[in-house]
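1. heads up, no residue letters with this:
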């Protein structure tokens, strides 16, 4: 069914295309679908990815930028020379495929445990932290006048939003209370510079090959705000996958991250990064609690939600380590 729909769609905008083959749904994404397929073309197959909200799906969640904005941001990043897939087509109502877009398929790995352990990535790992820093600098340097309409966030608003969401569960957690108090006490206030923030810059949203980072994916949480937020988020312990002594994704140090960021012409603020790392750790813990609530209350009683929900205790341990006086 979807191959026929995709075939009709690509024939309308890809000269010479005669159909598609190998359409397969990829795992991941609670509300949006991702499909991989090949466009049949006289010059050879064209690898492509469909990212969409299925027909009939409602509006995007409040924090989401929206798929049209995602497509615009990815193309702006691609055009600026950043590792981002090229957007081939933004879906129209005539395509009958829902809301979304089709992009170039980039080959590589997104599974963190493979990236951190498999031999084929051994040469890439030592340079990833600097690479990630340079890519973050490129994202933060994109011209804000060319961006689609995005929500704007500040540290103060983020604290208030997290506090409200946490309390809505009716599930008191003393470590979360401690973290909220610490965040209020250390709120750095509005950033001197407001930039594009990717919003989910971490393992799982980076396609990595033996040569390093090949693409940044999933811009759905992009917004305007403090650029240090992205640097703090990529350092959250949950994205280290057991390599806790390497704060940046389990593959590098904060110093390497900052060096890559500054080599690309931007300045890192370690104190603000620390604040956003604490914020990110708490945010992940609250997200885990939300998963557990949905598992308990339904209608989705999937084991995946329960497994993620139980990780809120890991976030508590991470917060205690971050807030201990010996931590710098």
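-> Nice, I can see it. Here the structure is a predicted model, which is why all the values come from computation and not from measurement. Numbering: from 1, shown residues only.
2. C-alpha only now, for contacts and for neighbours.
-> OK.
3. is it true that residue 77 touches residue 139?
-> Yes: between residue 77 and residue 139 there is a contact under C-alpha atoms under 8 Å: 7.0 Å.
4. From residue 303, how far out is residue 227?
-> Distance of residue 227 to residue 303, given as C-alpha to C-alpha, to the nearest Å: 35 Å.
5. And residue 2, by the same measure?
-> 28 Å.
6. Which one's more surrounded, the two?
-> residue 2 (13 against 10; other C-alpha atoms under 10 Å).
7. so the spatially closest residue to the more buried one that is not a sequence neighbour is in which element?
-> In this structure, residue 2 finds its nearest non-sequential neighbour in residue 23, 7.5 Å apart by C-alpha to C-alpha, 6 or more residues apart in numbering. Per DSSP states H and E: residue 23 is located in strand 19-26.
8. Do I have it right that residue 88 meets residue 78?
-> No: shown here, residue 88 and residue 78 do not form a contact pair, counting by C-alpha under 8 Å, at 11.6 Å.
9. Nearest spatial neighbour of the most centrally placed residue in the chain, chain-adjacent residues omitted?
-> Geometric centre of the chain, nearest residue: residue 200, 2.8 Å, by C-alpha atoms, centre = their mean. Residue nearest to residue 200 in three dimensions, not counting chain neighbours: residue 221, with 6.4 Å by C-alpha to C-alpha, 6+ apart.
10. Residue 234 too?
-> Using C-alpha to C-alpha, 6+ apart and skipping residues adjacent in sequence, the residue nearest residue 234 is residue 202, 4.9 Å away.
11. same check, this time on residue 85
-> residue 104 (5.5 Å).
12. just residue 313 next, same as before
-> Leaving aside its sequence neighbours, residue 313 sits nearest to residue 285 (C-alpha to C-alpha, 6+ apart; 7.6 Å).
13. On the three-state scheme, the one you found is what?
-> Judged by DSSP: H, G, I helix; E, B strand; the rest coil, the three-state class of residue 285 is helix.
14. and it, how far is that from residue 185?
-> Distance, residue 285 to residue 185, by C-alpha to C-alpha: 20 Å.
15. Comparing these two, which residue is more hemmed in?
-> The neighbour count for residue 285 versus residue 185, taken as other C-alpha under 10 Å, is higher for residue 285 (26 against 9).
16. chain center to the strand holding residue 23: distance?
-> 24 Å (C-alpha atoms, centre = their mean, to the nearest Å).
17. outside of that strand, which residues touch it?
-> Strand 19-26 is contacted by residues 2-4, 6-8, 10-11, 33-41 when judged by C-alpha atoms under 8 Å, 6 or more residues apart in numbering.
18. And the residues you listed, which of them are buried?
-> Among the contacts of strand 19-26, the ones that count as buried by 16 or more other C-alpha atoms under 10 Å are 3, 6-8, 10-11, 33-41.
19. One more to weigh against that first structure:
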């Protein structure tokens, strides 16, 4: 948690940098932006301009999701590309590190999960729009200067990484999980794709939209390099509310998985082994939800809403097994 002293020190550092950009404008206070799940996220004004600041929590190491400068790096590499992202305007690598980016006006709403509801036609158009954005993201040159791309993860590496997460969930919270991991390992695809830039959590909930247009892809905490089907298998999960029992709601007219894949491919040949990557996406969702539920029950993060997750966790594992049958 950030103390008043920590926040005052961070505010002073941000103001000093933004004052160089806006020498004759008042710089406002940092205001917490709700909804963030990693690091600290604030908004701040400088005259008529508005920015978002992401910072490492005081006392924590800048690793993993807290490595905010890693996020700034991918945003900088994508600046001016065909992938819409906020522009990074300032950064400071002194600890705790932080960076500031343009405030992108828009809404990021996952139609089958989030409130407020989006008109069905708008939700459909947005989902098809961002399928094209994902294609352009995967077309990014991973040798782009400043990106500092990590070593690529293939299907085996991605499976190993998320298997560890699922194994950290108590067995009673992941019924059928061991069988699913065995099936995934036994059916591991051998046809690796050329590594691409991956968002890691690509979906409408992480794309700010204005009307039917995507204006900014946000939340780059877990970007990586690897098989494009990793992003696709995750993205396809969110087109059907039935994947989320007790959580999702029906949205008529959303694109089917086949429509999204056709839009993404844009005339290119079909992608093989997609059922395996669809099953992998479900396993990952079960692992994340199981982790969150475990933390709630252990008293590490009190959130009674987590008690709604068991039916969806079970459904994710069950339908993933069905895909691999």
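-> Yep, that arrived. Remember, predicted model here, so these are calculated numbers, not experimental data.
20. now for the residue nearest to residue 2 of structure 1: what does it line up with in structure 2?
-> In structure 2, the residue paired with residue 23 of structure 1 is residue 30, using TM-score structural alignment.
21. so where do the helices sit in the stretch 51-200 of structure 1?
-> Taking DSSP state H, counting those that start in this stretch, the helices of the stretch 51-200 of structure 1 run over residues 67-79, 112-117, 125-140, 155-168, 174-185.
22. out of these, nearest to residue 243 of structure 1?
-> helix 112-117 (8.3 Å; C-alpha to C-alpha).
23. if we can go back for a sec, so which of the contacts of strand 19-26 of structure 1 sit within strands?
-> Taking DSSP state E as the definition of strands, these contribute 33, 34, 35, 36, 37, 38, 39, 40.
24. Including distance to residue 165 of structure 1, could those go into a markdown table?
-> Shown next, in a markdown table, are those (distance: C-alpha to C-alpha, whole Å):
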| residue | distance to residue 165 of structure 1 |
| --- | --- |
| 33 | 26 |
| 34 | 28 |
| 35 | 32 |
| 36 | 35 |
| 37 | 38 |
| 38 | 42 |
| 39 | 43 |
| 40 | 47 |
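25. which among these gets closest to residue 133 of structure 1?
-> The closest of those to residue 133 of structure 1 turns out to be residue 34 (C-alpha to C-alpha; 27.2 Å).
26. neighbours around the closest residue to the closest one other than its chain neighbours, how many?
-> Closest residue to residue 34 of structure 1 in three dimensions, ignoring its sequence neighbours and counting by C-alpha to C-alpha, 6+ apart: residue 51, at 4.6 Å. Using other C-alpha under 10 Å, residue 51 of structure 1 has 23 other residues around it.
27. dump the residue contacts of residue 51 of structure 1.
-> Listed by C-alpha under 8 Å, 6+ apart, the contact set of residue 51 of structure 1 reads 32, 33, 34, 35, 100, 101, 102, 103.
28. just checking, what residue in structure 2 corresponds to the last one?
-> Matched by TM-score structural alignment, residue 103 of structure 1 corresponds to residue 101 in structure 2.
29. Its match against residue 79, yeah?
-> No: assessed by C-alpha under 8 Å, residue 101 of structure 2 is found out of contact with residue 79, at 11.3 Å.
30. With neighbour numbers in mind, choose between these two.
-> Taking other C-alpha under 10 Å, residue 101 of structure 2 and residue 79 do not tie; residue 101 has more neighbours (21 against 14).
31. Can you give me the distance of that one to residue 316 of structure 2?
-> As judged by C-alpha to C-alpha, residue 101 of structure 2 and residue 316 of structure 2 stand 36 Å apart.
32. how much space between residue 125 of structure 2 and residue 133 of structure 2?
-> For residue 125 of structure 2, the distance to residue 133 of structure 2 (C-alpha to C-alpha) stands at 13 Å.
33. more neighbours, these two?
-> Between residue 125 of structure 2 and residue 133, counting by other C-alpha under 10 Å, residue 133 is the more crowded of the two (20 against 16).
34. Please name the nearest non-neighbouring residue to that one.
-> Nearest non-adjacent residue to residue 133 of structure 2, counting by C-alpha to C-alpha, 6+ apart: residue 83, 6.2 Å away.
35. what about the one you found, neighbour count?
-> Residues contacting residue 83 of structure 2 under the criterion other C-alpha under 10 Å number 22.
36. which ones are touching the residue nearest to residue 313 of structure 1?
-> When contacts are counted by C-alpha under 8 Å, 6+ apart, residue 285 of structure 1 touches 311, 312, 313, 314, 315, 316.
37. quick one: which two of the residues you listed are the most distant?
-> Comparing every pair within the contacts of residue 285 of structure 1 by C-alpha to C-alpha identifies 311 and 316 as the most remote, at 8.9 Å.
38. element containing the residue mapped onto residue 258 of structure 2 from structure 1, please.
-> When structure 1 is aligned by TM-score structural alignment, residue 258 of structure 2 is paired with residue 255. If you go by DSSP H and E, residue 255 of structure 1 is part of helix 254-263.
39. now residue 294 of structure 1
-> Element membership for residue 294 of structure 1, per DSSP H and E: helix 270-297.
40. Could you count how many residues lie near the closest residue to residue 205 of structure 1 other than its chain neighbours?
-> With C-alpha to C-alpha, 6+ apart as the criterion, residue 205 of structure 1 has its nearest non-adjacent residue at 4.8 Å, and that residue is residue 217. Each residue near residue 217 of structure 1 was counted by other C-alpha under 10 Å, and the total is 20.
41. likewise residue 191 of structure 2?
-> Counted with other C-alpha under 10 Å, the neighbours of residue 191 of structure 2 add up to 10.
42. which residue lines up with residue 227 of structure 1 in structure 2?
-> Counting by TM-score structural alignment, residue 227 of structure 1 corresponds to residue 228 in structure 2.
43. correct me, but its match touches residue 139?
-> No: with contact defined as C-alpha under 8 Å, residue 228 of structure 2 and residue 139 do not form a contacting pair (9.7 Å).
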